[in-house]
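Participant: any chance you could fold what I've pasted below:
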Amino acid sequence: MIIITASFAVPPAGREEIIALCIEHSARSRAEPGCISHHILVDCEDPERLFYHEQWQDEAAVAAHFAVPESGEFVKRLTALVGVRPAMQIYRAEPVSVADLG
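Facilitator: Alright, predicted model coming up:
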C-alpha cells in the first residue's frame, strides 16, 4: 500500500473555495482504480490547517492518479489559492497486527 499525506495553511479569505476544491478532488480521486481512501481533514490543533490522507493500492495506482489531468489542475489551482505548493510525503506501507507488536 502507498500512503500519501500533505498539509497546508488556509488563508481565511479563500477558505470556503479551498475546502470545496479539496472535497471535489477527494471525491473524484476515490472513484479512481486503486484508491483505498482519500480524505481532506481539518487539523483539530490548528483549524487554519488542512491535512490530506490518502491510501492507494500500489505505485501504479498512484502514478495513474498523478497522470489524470484533473489531478494536475487541482494542484495548480490549490497552489494559486494557498500561495505555496503543499508539502507532500509518500510512503510505502504494509499492515502490522497489534499482536505482532507485543
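Participant: only C-alpha atoms for contact and neighbour calcs from this point on.
Facilitator: Noted.
Participant: quick one: list the elements packing against the strand or helix carrying Ala27.
Facilitator: Taking DSSP states H and E as the definition, Ala27 sits inside helix 15-30. Helix 15-30 sits against strand 35-42, helix 69-82, with contacts defined as 3 or more C-alpha pairs under 8 Å, 6 or more residues apart in numbering; DSSP states H and E.
Participant: among those, which comes closest to Arg92?
Facilitator: Across the helices and strands packed on helix 15-30, Arg92 has its closest neighbour in strand 35-42 (13.9 Å, C-alpha to C-alpha).
Participant: I have a second one here; can you model it like the first so I can compare?
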Amino acid sequence: MIVIHATFPIDPDERERALELAADLVAETTDEPGAIDYHAAIDIEDETVLRFIERYENAEAFEAHVDSAHFQSFAEQLPELLAGEPEVLRLEVSDAIELEL
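Facilitator: A predicted model of the protein is given here:
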C-alpha cells in the first residue's frame, strides 16, 4: 500500500479557491481504481494549512492518480495558492492494523 501525506501552506487570500479545488480533486479521485482513501482537511491549529491523506492499493494506482487530468489541473494551479513550501511524504506500507479505541 502507498500512503501519501501532503501538507500545503495556503495563501489566506486563496483559501476559498484552494478549498474548492481540493473538494473537486477529492470527488474525482475517490472513483479512481486502486484509490483506497483520499481525504483533504484543514489543520485545526492553522486554517491556512491544507492536508491530503491518501491511500492507494499499489504504486501503479498512485502513478495513475498523478497522471490523471484532475490531478494535473490541481497541480498546475497549486503554485498560485501556496504561501510557502509544501511537504509531501510517500510511505510504502507492508502491513496495517486497524486499532480499537
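Participant: the helix holding Ala27 of the first structure vs the second structure, average offset?
Facilitator: Following superposition, helix 15-30 of the first structure is found to deviate from the second structure by 0.6 Å on average (mean C-alpha distance after the TM-score superposition for the first structure).
Participant: pull out the buried positions in that helix.
Facilitator: Of the residues in helix 15-30 of the first structure, those buried under the neighbour-count criterion (16 or more other C-alpha atoms under 10 Å) are Ile18, Ile19, Cys22, Ile23, His25, Ser26, Ser29, Arg30.
Participant: ok now it, how far from the chain's centre?
Facilitator: On the basis of C-alpha atoms, centre = their mean, to the nearest Å, helix 15-30 of the first structure sits 10 Å off its chain's mean C-alpha point.
Participant: repeat that for stretch 56-74 of the first structure.
Facilitator: Taking mean C-alpha positions (C-alpha atoms, centre = their mean), stretch 56-74 of the first structure and its chain are 11 Å apart.
Participant: list the contacts of it.
Facilitator: With contact meaning C-alpha atoms under 8 Å, 6 or more residues apart in numbering, stretch 56-74 of the first structure is reached by Met1, Ile2, Ile3, Leu21, His25, Ser29, Glu32, Pro33, Gly34, Cys35, Ile36, Ser37.
Participant: so for that stretch, what gets flagged as buried?
Facilitator: Neighbour counts over stretch 56-74 of the first structure (16+ other C-alpha under 10 Å) mark Trp56, Asp58, Ala61, Val62, His65, Ser71 as buried.
Participant: quick check, central residue of the second structure?
Facilitator: Phe52 (3.2 Å; C-alpha atoms, centre = their mean).
Participant: which positions in the helix or strand hosting that residue come out as buried?
Facilitator: Phe52 of the second structure belongs to strand 49-56 when assigned by DSSP H and E. Going by neighbour count (16+ other C-alpha under 10 Å), the buried part of strand 49-56 of the second structure is Val49, Leu50, Arg51, Phe52, Glu54, Arg55, Tyr56.
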